[in-house]
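Participant: Attaching a predicted model along with its sequence, questions to come.
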Amino acid sequence: MQEARMLRRWQLPVLGHANLEQAEAPLPAPGANQILVQVGAVALNYRDLLMVRDGMGMPLALPFTPGSDMAGTVVAVGEGVTRFAVGDRVVNTFWGGWIDSHWQAGATLFGGPGPGMLASHVCIDADWAVAAPATLSLAEASTLPCAGLTAWFALAETGGLRAGETVLIHGTGGVALFGLQIARMHGAQAIVVTGSESKRAQVQALGASHVLARDGDWPAEVRRLTQGRGADHVLELASGPNLDRSLQALRQGGRVSIIGMLEGDTLSASFYAMVLGRATVQGIGVGHRCALEDLVRAIDVNALRPVIAARYDFDALPAALDHLARGPFGKIVVTP
């Protein structure tokens, strides 16, 4: 009897970094409206560290495969699939089932509690994928579903970013660097706040107008650099008490996008800064499929290239997660 074809995947029979293991499973046949994708690259996010550590409090079916962002090639299609054909290069959406501006009840998060992407092959609904950018490699394309789309959704989709505006960005992680690149793509200036002096030159080379020290009076400096007006947009990747300082640097009627929680999951801000400043504060939970398709088109037209800090072989996932925990400049990508 011919042996069934198998796939490889990383999984956690028990939560915790030390419990990561590789396993094999039969290669699935795609069902109706499904596609089978041979994974070419998986980009890691800070969220993946948290999911591996404790599942972020979500109900997970064990063994659990982590990883939310992949790019790959369609190798089989199920009945009724018209969006893709064998040989097409695709990236998955971060939210399976969130298609457009209308929230879809029952949408699921890839990489927990939904399916994980750290595998040689994944079988997903055809509606939960988009065509990869023609101008990017699979490794570069894999960085888009979470980090790229989060920055795009905050600035372009919901923020209505315009040329000549100012974007204040906290940090130099994946979302931050995409925010910087998207700001420059739109003709806006980007001011980056970082606690790493060693990354200053890299941020400037990517197009930042100014790089400010986190331990300095950066709200006052943002005001000075904008002739007292303040920033039009803030990508708030620190949160916690940092939100209050971001509001001090915001223009009247400006917009703050809450994305990260590096300084705590409880927000702290002055009532007066928010109300008298007429601030719009929005939470960003990545974005929908239509916005990801818009981002792909923008990348192909403008030749945007994601910043990749390092690439690791599939077998080196634990080392890749350790690198991610150290705070790289750009994305960490694992290649099955």
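Facilitator: That came through fine. Residues are numbered from 1 along each chain as shown.

Participant: When you work out contacts or count neighbours from here on, use the C-alpha atoms and nothing else.
Facilitator: OK.

Participant: out of everything not next to it in sequence, what's closest to residue 75?
Facilitator: residue 86 (5.0 Å; CA to CA, 6 or more residues apart in numbering).

Participant: thought that neighbour was touching residue 78?
Facilitator: No - using CA atoms under 8 Å, residue 86 is not in contact with residue 78, being 10.5 Å away.

Participant: More neighbours: which of the two?
Facilitator: residue 78 (18 against 13; other CA atoms under 10 Å).

Participant: Tell me who's in contact with that one.
Facilitator: 29, 30, 31, 32, 33, 34, 35 (CA atoms under 8 Å, 6 or more residues apart in numbering).

Participant: how close does the residue sitting nearest the centre point of the chain sit to residue 94?
Facilitator: Centrality entry for the chain: nearest residue to the mean C-alpha point is residue 147, 1.7 Å, by CA atoms, centre = their mean. Separation of residue 147 from residue 94 (CA to CA, to the nearest Å): 10 Å.

Participant: Kindly report the same for residue 237.
Facilitator: For residue 237, the distance to residue 94 equals 18 Å [CA to CA].

Participant: Check residue 18 too.
Facilitator: Going from residue 18 to residue 94 by CA to CA gives 26 Å.

Participant: Same check on residue 31?
Facilitator: For residue 31, the distance to residue 94 (CA to CA) stands at 21 Å.

Participant: cool, residue 143 as well?
Facilitator: As judged by CA to CA, residue 143 and residue 94 stand 11 Å apart.

Participant: quick one: common contacting residues for these two?
Facilitator: Taking CA under 8 Å, 6+ apart as the contact rule, residue 143 and residue 94 both touch residue 69.

Participant: Residue 329 against residue 176, yeah?
Facilitator: No - look at residue 329 against residue 176 with CA under 8 Å: they stay out of range, at 9.8 Å.

Participant: Who has more neighbours out of those two?
Facilitator: Here residue 329 and residue 176 are compared on neighbour count by other CA under 10 Å; more neighbours surround residue 176, at 26 against 20.

Participant: ok, now which ones touch that one?
Facilitator: Taking CA under 8 Å, 6+ apart as the test, what residue 176 contacts is 151, 169, 170, 235, 237.

Participant: Against that first model, consider the following:
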Amino acid sequence: MKCFELQGPSGVEGLKLVDRPIPKPGPGQVLVRIKAATLNYRDLLTIKGGYGSRQKFPLIPVSDGAGVVETTGPDVRELAPGDRVVGSFFETWIGGEPSAAKLHGALGAAVDGVLAEYRVFPSQALVRTPDHLTDVEAAALPCAALTAWSAVLKLGGVRAGQTVLTQGSGGVSIFALQFAKMCGARVIATSSSDAKLERLKCLGADATINYRTAPDWGKKARELTGQGVDLVVEVGGVGSLNESIRATRVGGTIAFIGVLAGPPPAELRLPLMVMQQQRLQGVTVGSVEDLQAMCDAIALNGMKPVIDKTFPFSHVAEAFQHMASGAQFGKVAIAVG
């Protein structure tokens, strides 16, 4: 089979197209023919060695993929050849609370990912693809979509009538907007691009703020709501945390996910967070059970992931470069099959 292999933390230039034997599924395992993959910001960090000693080399990168069951191990009954499936980001976190053991072995870093024509998965780590989604759309679900689902519903507990603030137009942020609207919530979306803000309005954003022309966007968000938002889906990290604290109501939640906004400011407004009894909630994707619940909701509501651009398998380097540019709106995909 063809696959892309990274020999060391050398970035896009270190990705090499190589041949490996097609793996065979053992007991409790399933061989999946990968049809599509999508990129996350995490994948950019990974190919540069951003996971340190937890990374192994040579490595097949990228965590998010979807495909078709090719063959199954002798004791697998729940899946059959021809079934369309999505693989879980964490193969050993089936359900319940997270633990060190359950979070070990995330795809595309500690273990090989999906940038290959075939991959063997534990059968319990696979979820059937919602019928209305293409393989490219389904490949957007394991990390970005499930992270947004966990932030907005599982951990954020968003209800109809509440207000959610999203940051930017990457995969997690757009999924968060879609899930918030699915719940009947109001959404304030931020971006540095007026053109992207218009597209976010088309997806259902009730109000928008350009954070480049309004660097005090947290104050603006509080003014729009009168008391602050119920939930901020914080993908910027410590670099944008101060404004998220300003935007959040007394007793509200900041779902802390990303590192996109760079280093922290000289002074963090942590005392304000304490005074307002806000909750800072770390979010790390989710379990296989969470993935199933999310896919059920997506199927019931007919929701479609937003795909920015799909690259052929031979143009993987260009896909990474496009994502690194920040020009995308939604998910950057790779057609593998």
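Facilitator: Here it is on my side, so go on. These figures come from a predicted structure and were not determined experimentally.

Participant: coming back round to it: what is the aligned counterpart of the residue nearest to the centre of the first structure in the second structure?
Facilitator: If you follow residue 147 of the first structure across to the second structure using TM-score structural alignment, you land on residue 144.

Participant: Same question for residue 123 of the first structure.
Facilitator: Checking TM-score structural alignment: residue 123 of the first structure goes with residue 120.

Participant: Same check on residue 29 of the first structure?
Facilitator: Using TM-score structural alignment as the criterion, residue 29 of the first structure maps onto residue 24 of the second structure.

Participant: what's around that match, how many residues?
Facilitator: Neighbours of residue 24 of the second structure using other CA under 10 Å come to 14.

Participant: for residue 197 of the first structure, same thing?
Facilitator: Residue 197 of the first structure is flanked by 11 other residues according to other CA under 10 Å.

Participant: just to revisit the earlier point, quick check: the match of residue 29 of the first structure vs residue 119 of the second structure, distance?
Facilitator: Residue 24 of the second structure is 9 Å from residue 119 of the second structure, where distance means CA to CA.

Participant: who touches both of these two?
Facilitator: Shared contacts of residue 24 of the second structure and residue 119, defined by CA under 8 Å, 6+ apart, comprise residue 31.

Participant: Stretch 221-231 of the first structure: which residues count as buried?
Facilitator: 221, 222, 223, 226, 230, 231 (16 or more other CA atoms under 10 Å).

Participant: The match of residue 29 of the first structure and residue 31 touch, don't they?
Facilitator: Yes - using CA under 8 Å, residue 24 of the second structure is in contact with residue 31, at 6.7 Å.

Participant: overlap in contacts of the two?
Facilitator: Residues touching both residue 24 of the second structure and residue 31 (CA under 8 Å, 6+ apart) are residue 120.

Participant: Residue 237 and residue 94 of the first structure: which has the busier surroundings?
Facilitator: A direct count of neighbours by other CA under 10 Å for residue 237 of the first structure and residue 94 places residue 94 higher, at 30 against 22.

Participant: Surely that one and residue 69 touch.
Facilitator: Yes - look at residue 94 of the first structure against residue 69 with CA under 8 Å: they come within range, at 6.8 Å.

Participant: what sits in contact with each of those two?
Facilitator: Residues touching both residue 94 of the first structure and residue 69 (CA under 8 Å, 6+ apart): 110, 145, 146.

Participant: Can you add neighbour count, secondary structure and distance to residue 269 of the first structure and give these back as TSV?
Facilitator: As requested, these are exported to TSV (neighbours: other CA atoms under 10 Å; DSSP: H, G, I helix; E, B strand; the rest coil; distance: CA to CA, whole Å):
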residue	neighbour count	secondary structure	distance to residue 269 of the first structure
110	23	coil	32
145	28	helix	30
146	27	helix	27
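
Participant: just the residues you listed now: which is nearest residue 297 of the first structure?
Facilitator: residue 145 (13.9 Å; CA to CA).

Participant: so the closest one touches residue 293, yeah?
Facilitator: No - taking contacts as CA under 8 Å, residue 145 of the first structure lies outside contact range of residue 293: 10.2 Å.

Participant: so stretch 173-190 of the second structure aligns onto which residues of the first structure?
Facilitator: Stretch 173-190 of the second structure lines up with residues 176-193 of the first structure when matched by TM-score structural alignment.

Participant: buried sites along the matching stretch?
Facilitator: Neighbour-count burial for stretch 176-193 of the first structure flags 176-186, 188-193 (criterion: 16+ other CA under 10 Å).

Participant: same deal with stretch 269-282 of the first structure?
Facilitator: By neighbour count on 16+ other CA under 10 Å, the buried set for stretch 269-282 of the first structure is 269, 273, 274, 277, 279, 280, 281.

Participant: Mind checking which of those land in helices?
Facilitator: Counting by DSSP state H, the part of those found in helices is 273, 274.

Participant: And the buried residues of stretch 269-282 of the first structure, which two are furthest apart?
Facilitator: 269 and 280 (12.9 Å).

Participant: Can you give me the buried ones in stretch 303-310 of the second structure?
Facilitator: 303, 305, 306, 307, 309, 310.
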